[in-house]
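Enquirer: Okay, predicted coordinates and the sequence, questions at the end:
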Amino acid sequence: MRPRIYLGDNLSIGPGKIELLKQINIMKSISGAARALSIPYKKAWSLIDVLNQGFGGQVIETSIGGKAGGSARLTPLGQKIIDSYEALEKKLNKSAKKELDAFYSLLNIS
């Protein structure tokens, strides 16, 4: 189960934004993360902006580069968002095992 959490009228956090943050952490690049997730660069920046505005702080830091290009990395806030989401996801999956198993059992119906 991959939850989407609504934290008000203008902010939600779910698998897409979490995967974007994870890919930025791996690739050290917003454009690289966008390519890895097959989303447009502009969409990736838009999702980051939503997180920045919603959480009231920067979730990534960027640096402008020369020939080698710039880079991006998670801020402590960005890492805390990933950690909190993954902890909640793990807890939800564990506590809802019986109900999730019931859904999976329905897949075996002919």
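Expert: Looks like it arrived, so ask away.
Enquirer: okay, CA-based contacts and neighbour counts for the rest of this
Expert: OK.
Enquirer: Which strand or helix spans the spatially most central residue of the chain?
Expert: Centroid-nearest residue in the chain: residue 18, 1.0 Å away (criterion: CA atoms, centre = their mean). Element membership of residue 18, judged by DSSP states H and E, is helix 15-27.
Enquirer: ok so, going back, show the contacting residues for the residue nearest to the centre of the chain.
Expert: By CA atoms under 8 Å, 6 or more residues apart in numbering, the residues touching residue 18 are 81, 82, 85.
Enquirer: Second structure follows, compare the two:
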Amino acid sequence: MVGPLKLKAQLFCGDEIAMGPGKADLLDAIDTHGSISAAGRALGMSYRRTWLLVDTMNRCWREPLVDTAAGGPHGGGARLSPLGRQVLQRFRTIERKMAEAVEGDPLLMLLEPMRAAPKTSRQD
């Protein structure tokens, strides 16, 4: 968000969202927590939802963005692949540049004639 302006970048692979803000947040959380399930918990997402998002990302890129290790006596876990780190970094750069493009005068000029809140509608 830049003030009241919401900017949202999404990259599509066919009809699937290969990368967007939510998937980038999930990659950040996996990187922080070292686990897909722990990342999901940190983001308030169900276990199933996190795995579906990771599966979509891994199917949309030429190489997986998330590498996983099965659980067991020595534990499992997940980590970003080198491509996953690269994609995340580049996506965050795109988000930053989008926000910078509308900061300052362009946004102020757009917001100047806008109301602080919508008028109450009349129901005749």
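Expert: In hand now; what should we look at? Values in this document were obtained by computation on a predicted structure and should not be read as measured data.
Enquirer: coming back round to it: okay, and the helix holding residue 18 of the first structure goes to which residues in the second structure?
Expert: Using TM-score structural alignment, helix 15-27 of the first structure corresponds to residues 21-33 of the second structure.
Enquirer: which of the residues in that stretch are buried?
Expert: Using 16 or more other CA atoms under 10 Å as the test for burial, stretch 21-33 of the second structure gives 21, 23, 24, 26, 27, 28, 29, 30, 31, 33.
Enquirer: Tell me the one among those residues nearest to residue 63 of the second structure.
Expert: Each of the buried residues of stretch 21-33 of the second structure was scored against residue 63 of the second structure by CA to CA, and residue 27 proved nearest at 14.8 Å.
Enquirer: Is it correct that the closest one is in contact with residue 80?
Expert: Yes. With contacts defined as CA atoms under 8 Å, residue 27 of the second structure counts as touching residue 80 at a distance of 7.1 Å.
Enquirer: Now for the two: what residues contact both?
Expert: By CA under 8 Å, 6+ apart, residue 27 of the second structure and residue 80 have these common neighbours: residue 66.
Enquirer: Kindly confirm my reading that residue 64 of the second structure is in a strand.
Expert: No. Assessed by DSSP: H, G, I helix; E, B strand; the rest coil, residue 64 of the second structure does not belong to a strand; its assignment is coil.
Enquirer: related to what we said a few turns ago, centre of the chain to the match of helix 15-27 of the first structure, how far?
Expert: Computed by CA atoms, centre = their mean, to the nearest Å, the separation of stretch 21-33 of the second structure from the middle of its chain amounts to 7 Å.
Enquirer: Have a look at how far, on average, that stretch is from the first structure.
Expert: In the superposition with the first structure, the average deviation recorded for stretch 21-33 of the second structure is 0.4 Å (mean CA distance after the TM-score superposition for the first structure).
Enquirer: thinking again about what came up before, okay, the buried residues of stretch 21-33 of the second structure in JSON lines with distance to residue 62 of the second structure next?
Expert: Putting the buried residues of stretch 21-33 of the second structure into JSON lines (distance: CA to CA, whole Å) gives the following:
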{"residue": "21", "distance to residue 62 of the second structure": "20"}
{"residue": "23", "distance to residue 62 of the second structure": "17"}
{"residue": "24", "distance to residue 62 of the second structure": "17"}
{"residue": "26", "distance to residue 62 of the second structure": "19"}
{"residue": "27", "distance to residue 62 of the second structure": "17"}
{"residue": "28", "distance to residue 62 of the second structure": "20"}
{"residue": "29", "distance to residue 62 of the second structure": "22"}
{"residue": "30", "distance to residue 62 of the second structure": "20"}
{"residue": "31", "distance to residue 62 of the second structure": "20"}
{"residue": "33", "distance to residue 62 of the second structure": "25"}
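Enquirer: Thanks a lot, catch you later.
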